[in-house]
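Participant: Sequence first, predicted model second:
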Amino acid sequence: MTPRLYEGTKRLLAMPMTRGAYNQYRGWETPEDENPKDEGYFVEYQDGGKPNCPRHVGYISWSPKDVFERSYKALPVSTLPPHQQRVLDEKQELDIRITKLDEFIQLNPMFGKLPDAERARMKRQLDVQRELSIILSERIVNF
């Protein structure tokens, strides 16, 4: 059988993220043969695919920068009504804050020096932010 060439279109959310940051977000170790500083994109598919992470409604993955930029072009902001664009912007900003707080909790030695009550509040904050991100994803899927 001879392979055939296929071309498709997918709708997705994406933001720049290194391979190492993506692996950290997923709770994975970066394999020794991969460079954690590789530039790329965090991708969440909006048009189907079984979720593979409980913090997201869609299937998520990481794509190298050159592959992603050859395959996808950002939609002009003007294609969405302002109220929908605000939801996209809010989700993107929230996901960045989630990543930063998660990194602080997981990696920063200062977290362990904080009082128990403050550490508990920060973990609750992270849980609530993740839940809000899921809600925003659900809204976006239904645009």
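Facilitator: All right, it came through fine.
Participant: Could you use CA atoms for every contact and neighbour count after this?
Facilitator: Noted.
Participant: any chance you could map the strands in the chain?
Facilitator: Counting by DSSP state E, one finds strands in the chain at the ranges 12-16, 40-45, 60-64.
Participant: which of these sits most buried?
Facilitator: Neighbour counts (mean count of other Cα atoms under 10 Å) averaged over each of those peak at strand 40-45, with a mean of 22.
Participant: Need the strands of the chain in JSON lines (columns: distance to residue 23).
Facilitator: Shown next, in JSON lines, are the strands of the chain (distance: least, Cα to Cα, whole Å):
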{"stretch": "strand 12-16", "distance to residue 23": "14"}
{"stretch": "strand 40-45", "distance to residue 23": "10"}
{"stretch": "strand 60-64", "distance to residue 23": "9"}
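Participant: So which of those strands is nearest residue 74?
Facilitator: Residue 74 sits nearest to strand 12-16 of all those, at 9.1 Å, using Cα to Cα.
Participant: Which elements pack onto the closest one?
Facilitator: When contacts are defined as 3 or more Cα pairs under 8 Å, 6 or more residues apart in numbering; DSSP states H and E, strand 12-16 packs onto strand 40-45.
Participant: let's bring in a second model and compare:
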Amino acid sequence: MIAKLYEGTKRLNATPMTRGEYNAYRGWENPASENPADGGYLVEYQDGGKANDSRHAGYISWSPADVFERTYKPVLGSGLPPHQQRVVAEKAELDERLSKLDAFILDNPLFAKLQPDEQERLARQSHAMAAYSGILDERIVKF
């Protein structure tokens, strides 16, 4: 049997919590084979299925800190209202795409092999994306 590689993205809420704190929160005994001082996070999935604890709207679980921190990165502006969080996330995604486009234009030898009209369209696209990013930045500063 050959395993296939998968990659996914999930949005979730997370609270730093040791394994022992999580077990106490759930009303469970800590298994003798587990260290209650292990660092980690209480994780609540926003789209991860049916709630399994009446204090939460989504499915919760505990994740060891090292696994969690390799897998998830904080969402910029997470203390803002949802409509403002979306603007911050949109700017971050736009800036990442703009950075990749600019790197292609400046550093990739394939760019020089493109037809001049395509090079010009890509340059215009970069300028438009930069202007759009600037507008989003102006909005974020006013939050």
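Facilitator: Great, that's in hand. Quick caveat: nothing in here was measured; it's all calculated off a predicted structure.
Participant: TM value for the aligned chains?
Facilitator: Once the chains are laid over each other, their TM-score by TM-score structural alignment, normalised by the length of the first structure reads 0.54; 85 aligned residues with a Cα RMSD of 2.2 Å.
Participant: give me every residue that touches residue 23 of the first structure.
Facilitator: For residue 23 of the first structure, the contacting residues are 29, 30, by Cα atoms under 8 Å, 6 or more residues apart in numbering.
Participant: With residue 24 of the second structure instead?
Facilitator: Taking Cα under 8 Å, 6+ apart as the test, what residue 24 of the second structure contacts is residue 30.
Participant: cutoff 10 Å now
Facilitator: Neighbour list for residue 24 of the second structure: 18, 30, 36 [criterion: Cα atoms under 10 Å, 6 or more residues apart in numbering].
Participant: In the residues you listed, which residue is surrounded by the most others?
Facilitator: For the contacts of residue 24 of the second structure, counting by other Cα atoms under 10 Å, the largest number of neighbours falls to residue 18: 21 neighbours.
Participant: That one reaches residue 30, doesn't it?
Facilitator: No - contact between residue 18 of the second structure and residue 30 fails when scored by Cα atoms under 10 Å: they sit 11.1 Å apart.
Participant: Show me the common contact partners of these two, please.
Facilitator: Residues touching both residue 18 of the second structure and residue 30 by Cα under 10 Å, 6+ apart: 24, 36.
Participant: I'd guess residue 106 of the second structure is in a helix, am I close?
Facilitator: Yes - per DSSP: H, G, I helix; E, B strand; the rest coil, residue 106 of the second structure lies within a helix segment.
Participant: which one in the first structure is aligned with it?
Facilitator: Per TM-score structural alignment, there is no equivalent position to residue 106 of the second structure in the first structure.
Participant: Who are the contact partners of residue 98 of the first structure?
Facilitator: Neighbouring residues of residue 98 of the first structure by Cα under 10 Å, 6+ apart: 25, 92, 104, 125, 126, 127, 128, 129, 130, 133.
Participant: Swap in 8 Å and give it another go.
Facilitator: Going by Cα under 8 Å, 6+ apart, residue 98 of the first structure touches 126, 129, 130.
Participant: any idea how far residue 132 of the first structure is from it?
Facilitator: 10 Å (Cα to Cα, to the nearest Å).
Participant: likewise residue 81 of the first structure?
Facilitator: Counting by Cα to Cα, the gap from residue 81 of the first structure to residue 132 of the first structure is 21 Å.
Participant: Compare those two and say which one has the larger neighbour count.
Facilitator: A direct count of neighbours by other Cα under 10 Å for residue 81 of the first structure and residue 132 places residue 132 higher, at 16 against 10.
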